[in-house]
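structure of the sequence below:
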Amino acid sequence: MKGNFKDIINDAKPILVDFYATWCGPCKAQSPIISELAKEVQDSVRIIKIDIDKNPQIAEQYQVRGVPTLVLFKNGAMVWRQSGVQSKQQLQKIIDKHK
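As a prediction, this is how the structure comes out:
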């Protein structure tokens, strides 16, 4: 991740954060869903991935206890959060709600 996390999530555009771990099976299942979603939403939302093992302070700050955990931020505020694998349709619905 490049840049300061707080600066990144303070954008007016929705920011979808995928908290994951390289050793996590469900995270590996979520990854292609996130990639496909990124192609479809393009500029309407920014999607970033945070490896909890490389960024433990961010994971702790947002109390990420299980992975994958997906969090949607807008203007620096957490507007949605869910742990576990999410479908592309579910994620699209959440993003559309917070555009």
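
for the rest of this, base every contact and every neighbour count on C-alpha atoms.
Noted.

where do the strands sit along the protein?
Ranges of strands in the chain, per DSSP state E, are 15-20, 46-51, 69-74, 77-83.

identify all contacting residues around the third one.
Same thing as strand 69-74. 9-20, 78-84, 95, 98 (Cα atoms under 8 Å, 6 or more residues apart in numbering).

before we compare anything, build this one as well:
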Amino acid sequence: MTFSRRFFATAAVAATFAVAGLGTAFAVDATPYSDAAFKAAQTAGQPILIEIHAGWCPTCKAQKPIIDKLAAAPKFKDLKIFRVDFDDQKPVVKGFGAQMQSTLIVFKGATEAGRSVGDTKEASIAALLDKSL
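As a prediction, this is how the structure comes out:
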């Protein structure tokens, strides 16, 4: 079997894209929400993101890679992300005053610093996360 120059060029480009994608295509693990862990992070003065999430929500699915990308940035290395399940943790959702899934709430220690609902723009989510620093 002979391979053409075009085949090798195409393979080289595909490999380059695959390797380049590996550097940015990793997920940041959100911690399942618990009152104790949340209070400990607040007491420690950590920047915190509360992510009100539903597995069936297309907006939540669109937010996830943006949050993963931003959380991987060095300036957000200390950001603690807590995921609240919109369907299974209704008392917690209500406690945060969230009316719907895809709600993002940031805390700077014990103080709420900002929130957004249904946002899927990287720039505005980054601006929201900045408020936690």
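
rewinding a little: can you flag the buried ones in the contacts of strand 69-74 of structure 1?
9, 11, 13-20, 95 (16 or more other Cα atoms under 10 Å).

do you know how far Val93 of structure 2 is from Ala73 of structure 2?
28 Å (Cα to Cα, to the nearest Å).

what about these two, which has more around it?
Remark: of Val93 of structure 2 and Ala73, Val93 carries more neighbours, 22 against 9, as counted by other Cα atoms under 10 Å.

about what we covered before: output the strands of structure 1 in CSV; the columns should cover distance to Lys2 of structure 1.
Putting the strands of structure 1 into CSV (distance: least, Cα to Cα, whole Å) gives the following:
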stretch, distance to Lys2 of structure 1
strand 15-20, 14
strand 46-51, 10
strand 69-74, 17
strand 77-83, 20
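
what range does the longest helix anywhere in structure 2 cover in structure 1?
The residue-count maximum for a helix in structure 2 (DSSP state H) belongs to helix 5-24. No residues of structure 1 are matched to helix 5-24 of structure 2 when aligned by TM-score structural alignment.

which stretches of structure 1 form helices?
5-9, 25-41, 56-61, 88-97.

tell me how far the residue nearest to Ile105 of structure 2 when sequence neighbours are not counted lies from Arg6 of structure 2.
Nearest residue to Ile105 of structure 2 in three dimensions, chain neighbours excluded: Arg115, at 4.2 Å (Cα to Cα, 6 or more residues apart in numbering). Distance of Arg115 of structure 2 to Arg6 of structure 2, computed by Cα to Cα: 51 Å.
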